[in-house]
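J.: I'd like to go over a predicted model; first the sequence, then the structure.
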Amino acid sequence: MELKTLHTFATVAEIGTIGGASKKLNCVQSNVTTRIKALEAELGVSLFNRSRAGMALTAAGVAFLPYAQDVIQAEERARASVEAFESSVSLLRIGSMESTLAVRLPGILSSFRSENPNLRLQIKSGPTDELIEKLLLDQIDMALIGGKFKHADLQGHALFAEEMVMISALEFETLEDLRSLPVIVFKLGCSYRDYTRRWMRMSGLAPNEVFELGTLEGILGCVASGVGISCLPRSVVVGSQVCNLLRIHTLDDPARFIDTYAMLNPKSVRNGAVEAFLQTARKTLFAS
């Protein structure tokens, strides 16, 4: 059954005449009559008792009316939910690197949710390449990645810089001690992985055996136990639960500071929650 037909039925039930309903609906009386008859035929029951005085609901019509009104009201709520979507803060889908999700996002999201208590929030984590693909497919509204990703269809907004450091177990005191150790990195597609491989080659420590792990906790745990070394943002290492088991090696590299960008897809439907999040993020990061 069509929504327009339900509107017609509810209007006739409210006013009680075909003529009055047609005026309120701004259509000819024959259209109102046709829709009511079609609805009764579809349901297989008479909804109105017809008389010279007008249209009165049958018992079946009385039973059906609240359900028709529920559908009409649901349609109105659904329409309202998107009519102001460009300016409202109702839904935000964020994709983030694990490192950013572990250290930077919690404080920002705490402030953002307190400012927007009715917000629906969805968070996905993954490497840069995977997040960019989701952004292009409109599966997320924003991708937080390390290093600006050059793509003709995307826009990037720098939020903060991370200092990359090499980490090892405490027993390894110098960078030279790391020469023969495996390098533990995120899976292919991670920008921090790419930086680590470039720095290792530039410093003369490569080639090293490479271990791929899918989680930040796994990388930190393996490094702390002496399995290998890794290159991660200083903030992630300092904020980890195993920080006291790790040695931080500062890198002599001007490029070790990597900006984290909020990447957006301008072709997606404009979402008011995106700009609100960016404002909260800048305010929260500046205050810290």
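T.: That came in fine, so what should we check first?
J.: can we go C-alpha only for contacts and neighbour counts from here?
T.: Noted.
J.: spit out the contact partners of residue 284.
T.: Contacts of residue 284 were listed using C-alpha atoms under 8 Å, 6 or more residues apart in numbering, and they are 107-108, 111.
J.: check which residues of the strand of greatest length in the chain are buried.
T.: Scanning the chain for the longest strand, with DSSP state E as the assignment, gives strand 155-169. Within strand 155-169, the residues scored as buried using 16 or more other C-alpha atoms under 10 Å are 156, 158, 160, 162-169.
J.: neighbours of residue 63, how many?
T.: Look at residue 63: counted by other C-alpha atoms under 10 Å, it has 12 neighbours.
J.: how much space between it and residue 215?
T.: Distance, residue 63 to residue 215, by C-alpha to C-alpha, to the nearest Å: 56 Å.
J.: before we move on, the earlier item: and the longest strand of the chain, what does it pack against?
T.: helix 216-224, strand 230-233, helix 234-238, strand 246-250, strand 257-264, helix 272-287 (3 or more C-alpha pairs under 8 Å, 6 or more residues apart in numbering; DSSP states H and E).
J.: a markdown table for the ones you listed, including distance to residue 69?
T.: What follows is these, written out as a markdown table (distance: least, C-alpha to C-alpha, whole Å):
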| stretch | distance to residue 69 |
| --- | --- |
| helix 216-224 | 51 |
| strand 230-233 | 56 |
| helix 234-238 | 53 |
| strand 246-250 | 63 |
| strand 257-264 | 39 |
| helix 272-287 | 30 |
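J.: next one for the comparison:
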Amino acid sequence: MSIKIDLKDIRFVSILAEVQSVTIAADKLGCVQSNVSNRIKRLERDLGFVLFTREGGRMVASPAAEPIAKAGSVIETTIQDALIEARHRSMGSTIIRLGVMESFAATHLARIMKGFPGIEVLPFTGPSVEIASRIRRNQLDFGVVAHVVPTSELQVATVLNQEFMIAEARETPKTPVARVAALRGIDPLLRSQIIEIVARQTGRIPTVNELGSLDAIVNMVRSGLACAVLPASFLKSINQDELSISPVPSDQLSQSISCIRHVDNTMDSAWDTLSALAGEDAQFS
């Protein structure tokens, strides 16, 4: 059976599944809220099954919507990869393809990009494992990642030790929320450490909601639906209204940040510059 679906429909489903809010989805998609709601309702009617259910203040993707949302993410990434590769081929050595994990990109990427005058830096954000895989396949030149060990294919230089804080809604419920929001594709070691920290605080093993962006995580925390354990540099850089933030002791959780490149990469000057820039911890007043 052939099912026709517009690529825009797939993007709407993918974004709403990621942010779990019609308001935020509309903002990201550049349209009004009614456009999002009406398109989802029409698509559910055309497909004959439910895509989203409302749980409290969240729009949660149904099991049937998950493969559509995943396809949207894959399509968008594939298109971006094609554009980066096209740009790379057209410009040659005047371009650097840089992968940065999202939590680090939020506070450091703009400064890193300014550190390469005369060179265009094309950024890719994603999980550390994905960035390392792309470097092995020669789809990226450099990466800034966490928890990646040297291999026969990768050169690794540790540049920074990152500290963490726990964020909760300022108006906390009487019963601590045993749910933690984390980035999709989170490192398994970091995930287990965060679960242990939240379990110690709440007295219960928390469920983990993996979301596609830091904005979605912060919005979920502000709503009181979850807590989050995030890099201190990121939390210090955002508006902390409606948030209660406390430090996580470094002996309980810290993360080594490393620059990586393929062993065949000969861009030594750019490597040295990136290592220095990534190692400068962001400062906030």
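T.: Perfect, thanks for sending it. This one's a predicted model, so the numbers in the text were calculated from it and none came from an experiment.
J.: circling back: with secondary structure as added columns, please give the contacts of residue 284 of the first structure in CSV.
T.: Below are the contacts of residue 284 of the first structure laid out as CSV (DSSP: H, G, I helix; E, B strand; the rest coil):
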residue, secondary structure
107, helix
108, helix
111, helix
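J.: give the ChimeraX command for selecting the buried subset of the residues you listed.
T.: The command below creates a ChimeraX selection of those among the contacts of residue 284 of the first structure that count as buried (16+ other C-alpha under 10 Å):
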select :108
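J.: between the contacts of residue 284 of the first structure, which is nearest residue 223 of the first structure?
T.: In terms of C-alpha to C-alpha, no member of the contacts of residue 284 of the first structure lies closer to residue 223 of the first structure than residue 107, at 26.4 Å.
J.: and that closest one, what's its match in the second structure?
T.: Matched to the second structure by TM-score structural alignment, residue 107 of the first structure sits across from residue 111.
J.: name the nearest residue to that match, ignoring sequence neighbours.
T.: Using C-alpha to C-alpha, 6 or more residues apart in numbering and skipping residues adjacent in sequence, the residue nearest residue 111 of the second structure is residue 277, 7.7 Å away.
J.: quick one, what contacts that neighbour?
T.: Contacts of residue 277 of the second structure by C-alpha under 8 Å, 6+ apart are 111-112, 115.
J.: same question for residue 169 of the first structure.
T.: Residue 169 of the first structure neighbours (C-alpha under 8 Å, 6+ apart): 223-226, 229, 245-247.
J.: packing partners of whatever helix or strand residue 135 of the second structure lives in?
T.: Secondary structure assignment for residue 135 of the second structure, by DSSP states H and E: helix 128-136. In terms of contacts (3+ C-alpha pairs under 8 Å, 6+ apart), helix 128-136 of the second structure is packed against strand 95-100, strand 142-146, strand 254-262.
J.: deepest in the core, which of the ones you listed is it.
T.: Most buried of these, by mean neighbour count (mean count of other C-alpha atoms under 10 Å): strand 142-146, with a mean of 27.
J.: kindly list the longest helix within the first structure.
T.: helix 59-83 (DSSP state H).
J.: what residues sit buried inside it?
T.: So helix 59-83 of the first structure, judged by 16+ other C-alpha under 10 Å, has buried residues 61, 65, 68, 72.
J.: for residue 262 of the first structure, give its distance to residue 156 of the first structure.
T.: 6 Å.
J.: correction: residue 222 of the first structure
T.: Distance from residue 222 of the first structure to residue 156 of the first structure, by C-alpha to C-alpha: 33 Å.
J.: what do you get for residue 131 of the first structure?
T.: Distance from residue 131 of the first structure to residue 156 of the first structure, by C-alpha to C-alpha: 13 Å.
J.: before we move on, what about residue 285 of the first structure?
T.: For residue 285 of the first structure, the distance to residue 156 of the first structure - C-alpha to C-alpha - is 17 Å.
J.: ok, residue 252 of the first structure next?
T.: Distance from residue 252 of the first structure to residue 156 of the first structure, counting by C-alpha to C-alpha: 27 Å.
J.: now residue 147 of the first structure
T.: 10 Å.
J.: same thing with residue 78 of the first structure?
T.: From residue 78 of the first structure to residue 156 of the first structure the distance is 31 Å (C-alpha to C-alpha).
J.: ok, back up a step: nearest to residue 194 of the first structure, of the contacts of residue 169 of the first structure?
T.: residue 229 (14.8 Å).
J.: helix, strand or coil for residue 189 of the first structure?
T.: Taking three-state DSSP, the label given to residue 189 of the first structure is coil.
J.: that one: neighbour count?
T.: 15.
J.: thinking it is in contact with residue 128, fair?
T.: Yes: at 5.7 Å, residue 189 of the first structure counts as touching residue 128 under the criterion of C-alpha atoms under 8 Å.
J.: secondary structure element for residue 39 of the second structure?
T.: helix 33-47.
J.: before we move on, what about residue 28 of the second structure?
T.: Element membership for residue 28 of the second structure, per DSSP H and E: helix 22-29.
J.: how about the helices and strands packed on helix 128-136 of the second structure in TSV, adding distance to residue 13 of the second structure?
T.: Supplementary listing: those in TSV, determined by distance: least, C-alpha to C-alpha, whole Å:
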stretch	distance to residue 13 of the second structure
strand 95-100	26
strand 142-146	29
strand 254-262	33
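J.: out of those strands, nearest to residue 123 of the second structure?
T.: strand 95-100 (4.9 Å).
J.: the closest one corresponds to what range in the first structure?
T.: Across the first structure, the stretch matching strand 95-100 of the second structure (TM-score structural alignment) is residues 91-96.
J.: need the contact partners of that stretch.
T.: 119-127, 131, 139-145, 271, 273-274.
J.: stretch 204-213 of the first structure too?
T.: Here stretch 204-213 of the first structure has contacts from 176, 178-187, 197, 200-201, 219, using C-alpha under 8 Å, 6+ apart.
J.: mind running it again at 7 Å?
T.: With C-alpha atoms under 7 Å, 6 or more residues apart in numbering as the test, stretch 204-213 of the first structure has contacts from 179-187, 200, 219.
J.: so which bits of that stretch are buried?
T.: Neighbour-count burial for stretch 204-213 of the first structure [16+ other C-alpha under 10 Å]: 205-206, 208, 211.
J.: ok, back up a step: pull the distance from the match of strand 95-100 of the second structure to the chain's centre.
T.: Between the centre of stretch 91-96 of the first structure and the centre of its chain there are 2 Å (C-alpha atoms, centre = their mean, to the nearest Å).
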